[in-house]
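Peer 1: fold the following for me, if possible:
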Amino acid sequence: MPPKLSVRNLFKVFGPRPGKAIRLAGSGFDKDAIFRETRSVVAVNDISFDLAPGEIFVVMGLSGSGKSTLVRCLNRLVDPSRGSIRVDGTEIADIGREALRQIRLRKISMVFQHFALFPHKTVLENAEYGLKMQGVSPQERRERALQALDAVGLSGWTEALPEALSGGMRQRVGIARALAVNPEVLLMDEPFGALDPLIRAEMQKELLRLRERYNCAIVFISHDLNEALSLGDRIAIMKDGRFVQVGTAHEIVTEPADDYVAAFTRDVDRSRVLPAAVVTADLEPLIAGHDRVGAARERLEEVPHDSLPVVDGTSRFIGLVDAESLADRPARLDVREAIRKEAAAVQSDAPIVEVFGQCAAGHTVPVVSASGRYKGVIDPLQVFAVLGKDQTNGEAEIDGRADDEADPMADETPPPAIAAAGLPARAHA
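Peer 2: Sure thing, here's the model as predicted:
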């Protein structure tokens, strides 16, 4: 499938000598050295990436890293100094103003951190605005705006003015306005940064739901790593205008490209990021219609688990059997008849935190694919090992501060995720 958005070798330089600044950047000079030589700032430095339909691509970094300049280059609110930006294969980096206006109206929408609503227009009028600029008829734009407002939970607020809304509600109006035009690319510049933590978490869940409904490709700018890890299909860590690393949440946390990225991820609650797949161990299942209760009892005595998974003839998980459910049943009885009724499995992409309670109790946790096919079981010891692993090697520097003041007793303290689960510190040693 071709990318919805394709960016190649994008530069943005602020200052009097952009050409020389780009040449110096290509030769490996850093941002400060380029500024001393040219009095120009390389805000976006040779950025390339592709964005697939329906993908959320999160760009994160510290203040001044260039992330907001980058997202504004993508719809040319800021004109890039050099590079290619293609939407559905159409180059927009150098098109004329009217053609660019049509791209903004029909292909790319943007949601800002501070809402950018018209204070004198109602919620419905704000949501209709992009459609009005497209020349859509009043009846159609009303219908489409109402659909978008309903999607963000504001169908009862159509006649209210923005001043009557909470911050979270105003941001929902901004999102509805962007979605009403059915954009193919949605740009979001720290859209939840002005919201309180509870509303922010709610809006993050809402965004994932809306992505599924509208299937638009999303570039999401954030300075919050936990937000990036929870939302992003892929994440780009940005520093001094460059992408230091691009990868999935799992890759960013477990395989940081350098100490800078490792320092970012060091305090992340890995239990909410890493999927069950990374702590899944092989355990041969019993097969309904083939295996019998007697054989199951013998197998249970041979494995270090309190129960055994049972699958059907197509390898789909159908339940667990344990010593209690197998007891007092005829040895020749089909193992299907001894399945525990309350048994449940976790999908392989579910965060590890969802199985803490079962792991802490020593229970077997089956893992399945999205289609329900059996993949293995959670290994509690592997859970503790993965969550306790230290990814930071040597000194890392963020925002000018070296990470050289580590607690000498740090190795004696369990990681926050393990401590929160009520597990002993020695479990991760």
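Peer 1: drop to CA atoms for contacts and neighbour counts, all remaining ones
Peer 2: Noted.
Peer 1: so who does residue 78 touch?
Peer 2: 69, 72 (C-alpha atoms under 8 Å, 6 or more residues apart in numbering).
Peer 1: I'd like the structure of this one too, to check against the first:
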Amino acid sequence: MTAAPIKLACRNVWKVYGRRPAYYFDSRGYIIEPDALAERLRSEAHLPAVVDATFEVATGEIFVIMGLSGSGKSTLVRCLSRLVEPSAGEILLDGQDLLKATGKELIELRRHAMGMVFQNFGLLPHLTILGNVAFPLKIQGRPEKEREARAREMIALVGLEGREASFPHQLSGGQQQRVGIARSLAVGPELWFLDEPFSALDPLIRRQMQDEFLRLQRMLKKTIVFITHDMAEAFRLADRLAIMRAGKIVQIGRPADIVLNPADDYVAQFTEDMPLLRVIKAGDLATSLNGSAVPEESVAAGASLEELIPRLASGVRAFSVPGEGAGPPALLTAGAVLAVLEREQTRRTRS
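Peer 2: Here you go, the predicted structure:
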């Protein structure tokens, strides 16, 4: 199956705070090896908040950037939208370099191509829910009837139909965040940035909002950059994720890649409490049939290995996993699942 086209490309992006960050960069982006430059910047009273960040996000992908407080993840997402100006690098949206966009072009991109949701809901207290969701459409200059119809559609989409006349203070935290999501979707963005959108919510509400987020993504197929410090949230939501430390991306991969093959001790420690049987999916371990008969038992590619344990205990020895699109099915053997189970038990014994 043909890979999805690249929607967003981030190439060698730096953000440096200090008296003269431009001094350290030339037209090529930087003048010495990145790690050495980062150390030099720190030694000379500069703060490299983002260090040589490079990654791509495919159309329709949920790309999660995670790290502890101070790792640079929120600075990076603000660089992607140019809410913060990068010190060096390239940021390409459908091949257009956003760092070369004029102020007017950038305003239009933010109004039409980008949606943003932040931890602080940012609702306008004097406007109703309908007014809040319709507000970005008003900024675009759309007719009143059109923006009201679109706002009602988005409010229904996030499950708040009937609350259009309410004001933000009359809603719970989870409901307010739903309004923020509806507002960001109202303009029909191609690229959706979410920076710690659920971190201020109680655990139960947070879980419900993650469910809602995944439901919306199944319907809308947005290209998403999602920021979080919560490992469980990152592994639950991500198609791929990037782990940051001290401004630098230390590993990029699918959740299964990260837990099975951590890039260094930091990533290994970061992920050691993630249960492998919940993180790894059937599709992660499936291999080509190579002429073997298609097993009678089938399982979805997105099913966790934990879900398969009862079926293996009943005697099932292999599963067929549907291929992508019109592709052929793949094979998942009981041995592959049991190998992960043994690895999980070894991890628990050592911890």
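Peer 1: and the longest helix anywhere in structure 1, how far from the chain's centre?
Peer 2: Looking across structure 1 with DSSP state H, the single longest helix is helix 197-214. Between the centre of helix 197-214 of structure 1 and the centre of its chain there are 11 Å (C-alpha atoms, centre = their mean, to the nearest Å).
Peer 1: and for stretch 33-52 of structure 2?
Peer 2: That offset, for stretch 33-52 of structure 2, works out to 26 Å (C-alpha atoms, centre = their mean).
Peer 1: now do the end-to-end distance for it.
Peer 2: End-to-end distance of stretch 33-52 of structure 2 (C-alpha to C-alpha, to the nearest Å): 10 Å.
Peer 1: what of stretch 366-378 of structure 1?
Peer 2: Span of stretch 366-378 of structure 1 from end to end, C-alpha to C-alpha: 6 Å.
Peer 1: which residues touch it?
Peer 2: For stretch 366-378 of structure 1, the surrounding residues in contact (C-alpha under 8 Å, 6+ apart) are 276-277, 279-284, 309, 311, 314-317, 344-348, 359, 364-365.
Peer 1: follow-up on the earlier one: so which bit of structure 2 is the helix or strand that the longest helix of structure 1 is followed by matched to?
Peer 2: Using DSSP states H and E, the helix or strand that follows helix 197-214 of structure 1 in sequence is strand 217-222. Alignment note (TM-score structural alignment): strand 217-222 of structure 1 is matched to residues 223-228 of structure 2.
Peer 1: how close does that stretch sit to structure 1?
Peer 2: Its aligned residues in structure 1 lie a mean 0.4 Å from stretch 223-228 of structure 2 after superposition (mean C-alpha distance after the TM-score superposition for structure 1).
Peer 1: how far does that stretch sit from the chain's center?
Peer 2: 3 Å.
Peer 1: give me the buried positions along the longest helix of structure 1.
Peer 2: 200, 203, 204, 207, 210, 211 (16 or more other C-alpha atoms under 10 Å).
Peer 1: and for stretch 306-314 of structure 2?
Peer 2: 306, 308, 309, 312.
Peer 1: list the contacts of that stretch.
Peer 2: With C-alpha under 8 Å, 6+ apart as the criterion, stretch 306-314 of structure 2 contacts 277, 278, 334.
Peer 1: most neighbours of all these, which one?
Peer 2: Tallying neighbours with other C-alpha atoms under 10 Å puts residue 277 at the head of the contacts of stretch 306-314 of structure 2, with 21 neighbours.
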